[in-house]
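**Student:** coords please:
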Amino acid sequence: MIEKTMSYIGGRSVEPLTGHYASKVDPRTNLKIKDVANSGAEDVDAAVASAVAAQAEWRDKRPSERGRILVEMARILRQKRRDIVEIESIETGKPGREMDQLLDLVAQYFEFYGGIVNVMDGDIINVGPDYHVYTRRDPFGVIGVILPWNAPLHQAARAIAPALATGNAVIAKPSEHTSGSLVAFAKMAVEEAGLPPGVLNVIVGKGSAIGPALASNLDVKKISFTGGLKAGQELGRIAAERILPLTLELGGKSANIVFDDADLDVAAKGATAAFTWNSGQWCAAGSRLLVQRNIHDRFVAKLIENVSRLRLGPDYDASNGPITTAAQFEKIKSFFAIAERDGLKPAIGGRAATGGELGDGSYIEPTVYTNVTNDMEIAREEIFGPILSVIAFDDEADAIRIANDSEMGLAAGIWSRDIGRVHRVAGRLEAGRIVVNEYGGGFVQNPCGGFKASGYGREQGIDALAEYTQLKSVIIRL
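**Tutor:** Sure thing, here's the model as predicted:
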């Protein structure tokens, strides 16, 4: 019997009211593994009704009680980590080692917000002896969380944890390609951690049907969206009609800058991970590598040596897994022809990889192109795969100019031993997160979000609490 992934609404698994299912394949083999619900607008309405019914009681719980349940959700997640790792590894193709690391981060979100909600408070404002003035933060009510397929449970946790902590109910819409881990986690949260039914609902289906239905439902008061620019623009148009608040993370084309005083061995290792982590399928990937011209050739040699040691495969310890969706696999391959059209030849990689232990999986060789200029298509478009553009620069001003010459501004990296240079460049880069002398996703405690077309609003850290609450002023004449 073929396994099914269904929506989870009001504390129970439900068949789609449409009656329709879609097939899900394992990207490591491209063989069908399950049927996935193809829900529609009526399913969204049912989830919203469940959330509305549950939210008031959840809102009125003491912050310490909400926090206790969030921490318990983290404990259950750690306890059941093997089950969740297996589900998400199969659906995304992520190596188990990578999923183990991500799962620890997922648990940290619920631990962090489960603790900090106990000290979240408003301010007393002194306007003189005749008044008592203060502010407070109230939850929106029901929040829609629309998620991508590249890191499903991690992306979900960083929105769901602060939304729940502040007293909202959530309707989460994972990608139809990678919905299993979030459905399993929601069931654990309700059935084992004590989260009230209806406070966290998961709708499984296509974004083209569910996203507009969520945004159009008048009982949904806020939406957090992580995904592509075009989908974000369409969501923004719907939200504008309702004056619906949005938090948007819409991708990046991040510059990773290596200056000539950097530790080149460490930087080469970091630059490799920056564009190959999760097979390049992450919004903040350092896919534009800017290298100072006087060290360019020496650094590229070190970089290629690091890339050559990466191992593709389906097993736990592989460096890189497959591309998660068939459409993304085809999109990435199209950039090989685009690069060739522009006169570029790969220094390493440059093709899809099949055969042997890879079988018929959707694997892409980590690929490095040198002699790239910033006006080329591979330097401007978000490829969302393991393809790196290496661009030479002359000096600090040139590096800043090239880095900022992009429609996007999600993240950036700086490699330098000169602390003055680090602060100067960080201050001038148009990006929401700057990482120095490593390249990673940061920490649960630090805010994450973009400049320019990479979106607006912030996830993670204390700042996220403001995204999931509305500020209210209370003015009392004594």
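**Student:** only C-alpha atoms from now on, for both contacts and neighbour counts.
**Tutor:** Will do.
**Student:** the residue most central in space within the chain and His132, how far apart?
**Tutor:** Nearest to the geometric centre of the chain sits Gln155, at 4.3 Å (Cα atoms, centre = their mean). Using Cα to Cα, to the nearest Å, Gln155 is found at 40 Å from His132.
**Student:** how close does the residue nearest to the centre of the chain get to Gln460?
**Tutor:** Distance from Gln155 to Gln460, by Cα to Cα: 10 Å.
**Student:** repeat that for Ile304.
**Tutor:** Ile304 is 34 Å from Gln460, where distance means Cα to Cα.
**Student:** looking at those two, which one has more neighbours?
**Tutor:** Gln460 (24 against 19; other Cα atoms under 10 Å).
**Student:** got the contact list for the more buried one?
**Tutor:** Under the criterion of Cα atoms under 8 Å, 6 or more residues apart in numbering, the neighbours of Gln460 are Arg158, Ala159, Val444, Gln445, Asn446, Pro447, Cys448.
**Student:** drop anything exposed from the residues you listed.
**Tutor:** The neighbour count (16 or more other Cα atoms under 10 Å) marks Arg158, Ala159, Val444, Gln445, Pro447, Cys448 as buried among the contacts of Gln460.
**Student:** the residues you listed into CSV, with extra columns for secondary structure and distance to Val52?
**Tutor:** CSV is the format used below for the buried ones among the contacts of Gln460 (DSSP: H, G, I helix; E, B strand; the rest coil; distance: Cα to Cα, whole Å):
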residue, secondary structure, distance to Val52
Arg158, helix, 22
Ala159, helix, 18
Val444, coil, 29
Gln445, coil, 30
Pro447, coil, 29
Cys448, strand, 29
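**Student:** between all of these, which two are separated the most?
**Tutor:** Pairwise distances across those (Cα to Cα) peak at 13.3 Å, for the pair Ala159 and Gln445.
**Student:** now the other sequence, so there's something to compare against:
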Amino acid sequence: MTESTKNYVNGEWVVSETGDTFDVENPANSNEIVSRYQQSNSTDAAVAVSAAAESQDSWKNTPGPERGRILREAGTVLANQKEGLTGLLVSEEGKSYAEAAGEVQRAIDIFHYFAAKAADLGGTVKGSSGKNTTLYTRKVPVGVAALITPWNYPIAIPAWKLAPALAAGNSVVLKPASVAPGLSLKIAKALDEAGLPAGVLNVVTGPGREVGSEFIENESTDAVSFTGSSQVGQTVYDQATDAGKRVQTELGGKNPTVVTGSADPSKAADIVATGGFGTTGQSCTACSRAIVDSAIHDDFVAALIDRAESIDIGPGSDHEMGPQVSANERDSTLEYIDIAVEEGATLAAGGGVPDGTAVANGYFVEPTVFTNVDSEMRIAQEEVFGPVISVIEVDDFNGAIDVANNVQYGLSASVVTESHNEANRFIDEADAGVVKVNQKTTGLELHVPFGGFKRSSSETWREQGDSGLDFYTIEKTVYDSY
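**Tutor:** Here you go, the predicted model:
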């Protein structure tokens, strides 16, 4: 019998008021129940917010180096549990073992990074226009931060929201996605072991319409950070701003890789395939469109098809590419594949569900390549959260830039080129918050800002690095006459 995992509220592990639970299945084998979690409601969420609010003053007044010590110790606890955390991530979300291990390590690194930053939080001293006056600024926490996180990076994204919030002196309520909530509760346990005071962090599982909405609208929360789809993100943004909250949203993408005529086709195909098929295409920064110069188009397509057909598909524990996270996600990807065929795109590789006993009960989709794609087709305009790459042929670099920018999203974009001029023009002209040269669209450094343009972000605050701390702090200006 599967044991129910409890919510973490006010330093205690508690069951939901509803008495109900929900199961999380292994996406590689839907017959296997991985874990059982609390099906919480708005009352559970309100209790968590109250606990966070009551702890806020004490945590705010805890010295930054002490807050940092707790974050550092939590990172060490996670590091000591890395093997088990990796296994849970593979089982709940479906990533390959190598991808899951890398994500767990990233979470560890994030906690250690912001542990050091907690001691550096201060302000600046400015020259005063008056005599005998010291003029300076101080950074103070926003208050209670409500974090709503997605399933596709179930430990890294909670970590990169939570660590700067705590480092800056905010108390937190966190609602992880119900598809893969286990890693967020493991973070809570690590922080509890590290000595985080009761009430500073509260994690409640359950539906967004109940738990998430209460977190957003409760008068005691001061800031809302959300990562997820653009459609849901707009609703969250409207709810949060209507309630007078500080808000950041990081949303979807339709990320291009431009392959110029000077690029090596084989190298470019490997970059595109890694960016598009890695994490089963379930990254907001995944490459969805390869925009390729006609001079090397045919050689590039041949190399990309070879790469797609060589990928080893199966359970993430021992295969290169795992399943999609749920039946709904798999079915959505397959529906987009059907739409692309109906609109006239050429299915050049994949496009179906793989055969074999190892994948019979999972949510697997073959790595898929479309050619003869027009940039106005739905497959080239709408986010497909799965292992599907559309190849769009263009006549020249100017045409490639136009196609790359001709979408409602602007999260990540890359160019593969041997031309210094093309590389710098792309950096200048690409409408994206992350721009890369001769690299895949996925993969982020933790100490630099991350965020998108257009429908990929609220364009209010960036995450990670110093920018991540900015969202969770407010500057206070002090005039001290003596």
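**Student:** from the contacts of Gln460 of structure 1, pick the one nearest Val258 of structure 1.
**Tutor:** Cys448 (22.4 Å).
**Student:** what's near enough to touch the counterpart of the closest one in structure 2?
**Tutor:** Counting by TM-score structural alignment, Cys448 of structure 1 corresponds to Phe450 in structure 2. By Cα under 8 Å, 6+ apart, the contact set of Phe450 of structure 2 is Gly433, Val434, Leu444, Arg462, Glu463, Gln464.
**Student:** please redo it, this time with the cut-off set to 6 Å
**Tutor:** Arg462, Glu463 (Cα atoms under 6 Å, 6 or more residues apart in numbering).
**Student:** I'd like the distance between it and Glu92 of structure 2.
**Tutor:** 26 Å.
**Student:** do Pro181 of structure 2 as well
**Tutor:** Pro181 of structure 2 is 8 Å from Glu92 of structure 2, by Cα to Cα.
**Student:** show me what Ile474 of structure 2 lines up with in structure 1.
**Tutor:** By TM-score structural alignment, Ile474 of structure 2 lines up with Gln470.
**Student:** give me the residues contacting the helix or strand encompassing its match.
**Tutor:** Per DSSP states H and E: Gln470 of structure 1 is located in strand 469-477. Strand 469-477 of structure 1 has contacts (Cα under 6 Å, 6+ apart) with Asp130, Tyr131, His132, Val133, Tyr134, Thr135, Arg136, Arg137, Asp138, Pro139, Phe140.
**Student:** mind running it again at 8 Å?
**Tutor:** With Cα under 8 Å, 6+ apart as the test, strand 469-477 of structure 1 has contacts from Asp130, Tyr131, His132, Val133, Tyr134, Thr135, Arg136, Arg137, Asp138, Pro139, Phe140, Thr166.
**Student:** buried subset of the residues you listed as a PyMOL selection?
**Tutor:** Of the contacts of strand 469-477 of structure 1, the buried ones can be selected in PyMOL as follows, counting by 16+ other Cα under 10 Å:
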select buried, resi 133+137+138+139+140+166
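**Student:** let's see which of the contacts of strand 469-477 of structure 1 end up in strands.
**Tutor:** Taking DSSP state E, the ones among these that sit in strands are Tyr131, His132, Val133, Tyr134, Thr135, Arg136, Arg137, Asp138, Pro139.
**Student:** could you pull out the strands for the stretch 301-450 of structure 2?
**Tutor:** 346-349, 368-371, 388-394, 409-410, 412-416, 434-437 (DSSP state E, counting those that start in this stretch).
**Student:** swap in the stretch 101-250 of structure 2?
**Tutor:** Secondary structure of the stretch 101-250 of structure 2 (DSSP E, counting those that start in this stretch): strands at 125-126, 133-141, 144-148, 171-175, 201-203, 223-227, 246-250.
**Student:** show me what contacts Ala209 of structure 1?
**Tutor:** The neighbours of Ala209 of structure 1, taking Cα under 8 Å, 6+ apart as the test, are Ser39, Gly40, Ala41.
**Student:** just to revisit the earlier point, is it possible to get a markdown table of the contacts of Gln460 of structure 1 that adds distance to Lys221 of structure 1?
**Tutor:** As requested, these are exported to a markdown table (distance: Cα to Cα, whole Å):
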| residue | distance to Lys221 of structure 1 |
| --- | --- |
| Arg158 | 18 |
| Ala159 | 15 |
| Val444 | 25 |
| Gln445 | 26 |
| Asn446 | 25 |
| Pro447 | 22 |
| Cys448 | 22 |
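**Student:** out of those, flag the one nearest to Asn256 of structure 1.
**Tutor:** Comparing these against Asn256 of structure 1 with Cα to Cα places Cys448 closest, at 17.0 Å.
**Student:** how close does the residue lying farthest from the centre of structure 2 sit to Ser481 of structure 2?
**Tutor:** For structure 2, the largest distance from the centre (Cα atoms, centre = their mean) belongs to Lys131, which lies 49.6 Å off. Separation of Lys131 of structure 2 from Ser481 of structure 2 (Cα to Cα): 8 Å.
**Student:** one step back: tell me the most buried of the strands of the stretch 301-450 of structure 2?
**Tutor:** Ranked by mean neighbour count, those are led by strand 412-416 with a mean of 30 (mean count of other Cα atoms under 10 Å).
**Student:** contacts for that one?
**Tutor:** Applying Cα under 8 Å, 6+ apart, the set of residues contacting strand 412-416 of structure 2 is 253, 255-260, 263, 268, 285, 287, 423, 426, 430, 432-442, 452.
**Student:** that strand: average distance to aligned residues in structure 1?
**Tutor:** Here the mean offset of strand 412-416 of structure 2 against structure 1 after fitting is 0.8 Å, by mean Cα distance after the TM-score superposition for structure 1.
**Student:** which parts of the top helix by length along structure 1 are buried?
**Tutor:** Identified as the longest helix of structure 1 according to DSSP state H is helix 96-116. Neighbour counts using 16+ other Cα under 10 Å place 96, 98-100, 102-103, 105-116 of helix 96-116 of structure 1 among the buried residues.
**Student:** so how far is the helix or strand hosting Ala273 of structure 2 from its chain's centroid?
**Tutor:** Per DSSP H and E, Ala273 of structure 2 falls inside helix 265-277. In terms of Cα atoms, centre = their mean, to the nearest Å, the centre of helix 265-277 of structure 2 is found 22 Å from the chain centre.
**Student:** which residues sit against the helix or strand following that helix?
**Tutor:** Counting by DSSP H and E, the element after helix 265-277 of structure 2 in chain order, helix or strand, is strand 287-293. Here strand 287-293 of structure 2 makes contact (Cα under 8 Å, 6+ apart) with 254-261, 272, 275-276, 281, 300, 380, 383-384, 388-397, 400, 403-404, 413, 440-442.
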